[in-house]
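# Build the 3D model from these lines:
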Amino acid sequence: MNIPREYGGVTMALTNDYKACRVYDLHPHNRRLGPFIVTQSTIAPDDPQQQEQIYLLRRDGVWVSLFSPLVQEESDRCLFCFGTLGEIVQLLQNLPPAAQVEQASVPPEKMAQWQQAVAQAGGPLAFIEERVRQWRQAV
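A predicted model of the protein is given here:
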């Protein structure tokens, strides 16, 4: 069972298991219309500092860190948005159990800024929820 770290649990490795994912609806008024994003909060297995990161599922089934410069690009946002919950379910059902992760090179100073923002928000889940509120307002 994956109990969130803020509740005293251990963060599991990144996976394509739907039970480890969290889905957010970005529609500003009706939470059933989408677009939707899929996230996971986890620790990369090769991270020597074992720092928790938030990953977004891309439409091609690849997970990308929220700290990735690609995620920050306005034009690339659609790569992470799904039109329906059915699309998400179908994608996750067709993915192998082992997650494919695209590692992005992030300058240390940028990573430090993002980590500080996550800490100020109250943790990874609070940070992504704030981002979702911002995205809803921008729609």
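# use CA for all of it now, contacts and neighbours both
Fine.
# Now do the helices in the chain.
Ranges of helices in the chain, per DSSP state H, are 69-72, 85-94, 108-121, 124-138.
# run this one through as well so I can compare:
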Amino acid sequence: MRILTNDCRDCELLNLGTNANGHGPYVMRQDGVPPGSSSLQEERFLLRKDGTWVLDVTAFTLPEKEGEQFVFQNAAELDATVQELGGDPVVEDKLPPGKSRAELNAAIETTISRVWSQIKEARGKRFTKPGT
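Sure, this is the predicted structure:
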């Protein structure tokens, strides 16, 4: 059982690769249990820009604007947040009020299905460089 830390060596950096140069935006994640937790069940957490580790199932179901707090547009933005981390991590490991894990997982699946369906239905257009 891993305990969540603020040590970046315990984290996984995800490069979403949609920036022009393929570097970034980034998401930082970590699997573990919050310090002092009696749970033996490891969970996955995402780092929010304020330095708080948040349950991924909670983060994935937030409105888009709030979800942007987990996406670092470039390495400098991510590094600035990581440099501020220290001591015991600040963790939000509670589900939203009135929501069960099953409801959150279903919401995530619905979102994934909707996005996948949009991708499958999209009509491709051949890319051409301007001026050619």
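# Just send the helices of structure 1 back as CSV, with distance to V38 of structure 1 and mean neighbour count too.
Formatted as CSV, the helices of structure 1 follow (distance: least, Cα to Cα, whole Å; neighbours: other Cα atoms under 10 Å):
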stretch, distance to V38 of structure 1, mean neighbour count
helix 69-72, 13, 15
helix 85-94, 8, 14
helix 108-121, 18, 14
helix 124-138, 11, 16
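# what span of structure 1 lines up against the longest strand along structure 2?
Ranked by number of residues, the top strand in structure 2 under DSSP state E is strand 26-32. Using TM-score structural alignment, strand 26-32 of structure 2 lines up with residues 36-42 of structure 1.
# what's the mean deviation for that stretch versus structure 2?
Compared with structure 2 after the fit, stretch 36-42 of structure 1 shows a mean deviation of 0.4 Å (mean Cα distance after the TM-score superposition for structure 1).
# Could you check how many residues crowd around the aligned residue in structure 2 for K19 of structure 1?
Aligning on TM-score structural alignment places K19 of structure 1 opposite R9 in structure 2. Using other Cα atoms under 10 Å, R9 of structure 2 is surrounded by 9 other residues.
# Please apply the same query to the one 3 residues further on.
For E12 of structure 2, the count of nearby residues is 13 (other Cα under 10 Å).
# and what of D47 of structure 1?
When neighbours are counted by other Cα under 10 Å, D47 of structure 1 registers 9.
# same deal with S38 of structure 2?
Residues near S38 of structure 2, counting by other Cα under 10 Å: 8.
# How about the one 4 residues further on?
Burial measure for E42 of structure 2: 15 neighbouring residues, criterion other Cα under 10 Å.
# Q40 of structure 1: which of the helices of structure 1 is closest?
helix 124-138 (9.1 Å; Cα to Cα).
# okay, the angle between that closest one and helix 108-121?
With axes from the mean of the first three to the mean of the last three Cα atoms, to 10 degrees applied, the angle from helix 124-138 of structure 1 to helix 108-121 works out at 90 degrees.
# what about helix 124-138 of structure 1, distance to the chain center?
Here helix 124-138 of structure 1 is found 11 Å from its chain centre; the criterion is Cα atoms, centre = their mean, to the nearest Å.
# helices and strands around it, which ones?
Where contact means 3 or more Cα pairs under 8 Å, 6 or more residues apart in numbering; DSSP states H and E, helix 124-138 of structure 1 is packed against strand 52-57, helix 108-121.
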